[in-house]
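Colleague: Here is my input; please provide its structure:
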Amino acid sequence: MTERPDVFDKRYGEILLVTPGADGPEATVYNSFPLNDCPAELWNKLDAEAIAKDNGAVAALLNGPRYWLMSSIEKAATAQQEIKTFGGIDMIRQATVKLSSMSPAPYTVNRVDRKAVFTFDAGRPVFELVDPQGQRWVMQTYSQIVDPALTLASLPDLAERLDVPDGWRYETRTLTEPLSVDTTTQDAHVTQDNFSNSYSLQI
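Modeller: You can find the predicted model right below:
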């Protein structure tokens, strides 16, 4: 396992290259972190249609800019990292996502093969969705896709802006002990809210 240094509130961007899969659409995920911070002047010029065509994908999804909310990421080491460059932004292949649809709706679940451990340190805030079954989903990244002005400081007050389904609620708390989401041996279950913030099921 390799561990990234403190990633809390660090900026990044992703490109998802979507292809047909046996069980529905799949996306190969390329992430700019830790190679760069997804420079705005390059990110804003990316052409999703051209990226899809150049890479033989049925679609390319521009997923960013985003900011990490965990403190550390441990990832299973691979023999060689695959790096692609999109519009001048170097990105590392990081995961495969089984999409619920070509355009997943908020509060639907996608499965992500990422083989990683996300650790949220004690003393730091976490922002969670609680579903009708009482399962807790911890926000792993916040997004500026829908609201370019969204920041870490605005997350505690996000509940009044979310369109959560019946039976769901949004909570924030400060951890008194570390919280880890370990998906090294199983797919992560990931959902997004209506601001494209991403949450992992705590398993």
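Colleague: make it CA atoms for all contacts and neighbour counts henceforth
Modeller: Noted.
Colleague: any idea where the helices of this protein begin and end?
Modeller: Along the chain, the stretches classed as helices by DSSP state H are 40-43, 48-54.
Colleague: Tell me which of the ones you listed sits nearest to L179.
Modeller: When these are compared by CA to CA, helix 40-43 sits nearest L179, at 31.5 Å.
Colleague: residues of that closest one that come out buried?
Modeller: W43 (16 or more other CA atoms under 10 Å).
Colleague: circling back to that earlier point, go through the helices of the chain and name the closest to V138.
Modeller: Nearest to V138, of the helices of the chain and by CA to CA, is helix 40-43 at 26.8 Å.
Colleague: Mind putting the helices of the chain into TSV with distance to I92?
Modeller: Shown next, in TSV, are these (distance: least, CA to CA, whole Å):
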stretch	distance to I92
helix 40-43	16
helix 48-54	15
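Colleague: nearest spatial neighbour of A48, skipping sequence neighbours?
Modeller: Of all residues not flanking A48 in the chain, A60 sits nearest, at 5.2 Å (CA to CA, 6 or more residues apart in numbering).
Colleague: Over to E74?
Modeller: Nearest non-adjacent residue to E74 (CA to CA, 6+ apart): E3, at 4.3 Å.
Colleague: what sits against the one you found?
Modeller: Contacts here follow CA atoms under 8 Å, 6 or more residues apart in numbering; on that basis E3 touches 72-75.
Colleague: I have a second one here; can you model it like the first so I can compare?
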Amino acid sequence: MFQGKVVGTAGFWSAATFVFSTAIAIGDFKWSLGAKALYVVTACLLVYGVVELSSLPFSMGRRLQAFGKMRLGGLMPLRVATKLAYQEARANKTLWAAAAERLAAEKTPDGILNYVGTYFGTHVPIYGARPPSDQLEEIPKNMASNGRMTGGASRLTYQDNANTEFVDLQVKAKDVRMVLKLMAEKVFADGSM
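Modeller: Sure thing, here's the model as predicted:
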């Protein structure tokens, strides 16, 4: 529902940029009346874009802010992704938030993020660096889903002979969007829809 609104708002900003650059180009050719008309159209598009952006729900603002922090390559820190997913679940009063608070091994903020991070590891690929290396690599699915998250979903330890550990955990933005969509579903803590 709101995804279309975000895309529409982005479209208005893109259109305003295009019209403004066209106005500058026309102004260089000394057709001042046409350039002035395009400047007015640009201003109208910008005002409309600001109005649309301000009408987005508060949770969408958090989403946009988090996606703005993404690195090149479409990856975002797992800690940020889990915090965003938990906030989305709380904002929509879904079962996910209550489950994270009640079922987390540690009843602390980091414990809740660890719980949500385990959900990410079970359902989407996670990337991390295996110390002393700084190179990100995809963590094998069995390690990601059966490992132990610590540090607010910033470390993953797999109990094998080598006690394999991954740090600097990251997830793809498209996977974060998928998990956010799941956690935003209107299933309330009391089980009603």
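Colleague: Please report the TM-score between the two superposed chains.
Modeller: Remark: TM-score between the superposed chains equals 0.27 [TM-score structural alignment, normalised by the length of structure 2]; 97 aligned residues with a CA RMSD of 5.8 Å.
Colleague: sorry, back to before: just so I know, which of the helices of structure 1 lies nearest R111 of structure 1?
Modeller: Set against R111 of structure 1 and scored by CA to CA, the helices of structure 1 come closest in helix 48-54, at 21.8 Å.
Colleague: what sits up against that closest one?
Modeller: Outside helix 48-54 of structure 1, the residues touching it (CA under 8 Å, 6+ apart) are 17, 58-62, 86.
Colleague: List buried residues within these.
Modeller: Neighbour counting with 16+ other CA under 10 Å marks 17, 59-62, 86 as buried within the contacts of helix 48-54 of structure 1.
Colleague: next structured bit after the longest strand belonging to structure 2?
Modeller: The longest strand of structure 2 (DSSP state E) is strand 164-172. Counting by DSSP states H and E, the next helix or strand C-terminal to strand 164-172 of structure 2 is helix 173-183.
Colleague: Which strands and helices lie in contact with that following helix?
Modeller: Judged by 3 or more CA pairs under 8 Å, 6 or more residues apart in numbering; DSSP states H and E, the packing partners of helix 173-183 of structure 2 are helix 78-91.
Colleague: so what does the helix it packs on touch, helix or strand wise?
Modeller: Applying 3+ CA pairs under 8 Å, 6+ apart, one finds that helix 78-91 of structure 2 contacts helix 58-68, helix 95-103, helix 109-123, strand 164-172, helix 173-183.
Colleague: M76 of structure 2 is nearest to which of the ones you listed?
Modeller: M76 of structure 2 lies closest, by CA to CA, to one member of the helices and strands packed on helix 78-91 of structure 2: strand 164-172, at 5.4 Å.
Colleague: tell me which strands and helices that closest one is in contact with?
Modeller: Using 3+ CA pairs under 8 Å, 6+ apart, strand 164-172 of structure 2 is in contact with strand 75-77, helix 78-91, strand 127-129, strand 155-158.
Colleague: quick one: buried residues of that strand?
Modeller: In strand 164-172 of structure 2, counting by 16+ other CA under 10 Å, buried: 165-172.
Colleague: Am I right that V80 of structure 2 is in contact with A66?
Modeller: Yes: here V80 of structure 2 reaches A66: they are 7.3 Å apart, a contact under CA atoms under 8 Å.
Colleague: quick one, which of those two is more surrounded?
Modeller: Taking other CA atoms under 10 Å, V80 of structure 2 and A66 do not tie; V80 has more neighbours (21 against 17).
Colleague: Contact partners for that one?
Modeller: A66.
Colleague: if we can go back for a sec, now render the helices and strands packed on helix 78-91 of structure 2 as a markdown table, adding distance to T42 of structure 2.
Modeller: Listed next are the helices and strands packed on helix 78-91 of structure 2 as a markdown table, based on distance: least, CA to CA, whole Å:
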| stretch | distance to T42 of structure 2 |
| --- | --- |
| helix 58-68 | 23 |
| helix 95-103 | 43 |
| helix 109-123 | 42 |
| strand 164-172 | 34 |
| helix 173-183 | 31 |
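Colleague: And these: which comes nearest T150 of structure 2?
Modeller: T150 of structure 2 lies closest to helix 109-123 among these, at 5.9 Å (CA to CA).
Colleague: can you give me the angle that closest one makes with helix 173-183?
Modeller: Angle, helix 109-123 of structure 2 to helix 173-183, by axes from the mean of the first three to the mean of the last three CA atoms, to 10 degrees: 110 degrees.
Colleague: Buried residues, helix 109-123 of structure 2. List them.
Modeller: Applying a neighbour-count criterion of 16+ other CA under 10 Å, one finds 110-122 buried in helix 109-123 of structure 2.
Colleague: And stretch 86-98 of structure 1, by the same measure?
Modeller: Result for stretch 86-98 of structure 1 [16+ other CA under 10 Å]: buried residues 86, 89-98.
Colleague: Just give me the residue closest to the centre of structure 2.
Modeller: By CA atoms, centre = their mean, structure 2 has its centre lying nearest to F67, at 4.5 Å.
Colleague: and the gap between it and A16 of structure 2?
Modeller: According to CA to CA, to the nearest Å, F67 of structure 2 and A16 of structure 2 sit 22 Å apart.
Colleague: Could you find the closest non-adjacent residue to A81 of structure 2?
Modeller: V176 (6.4 Å).
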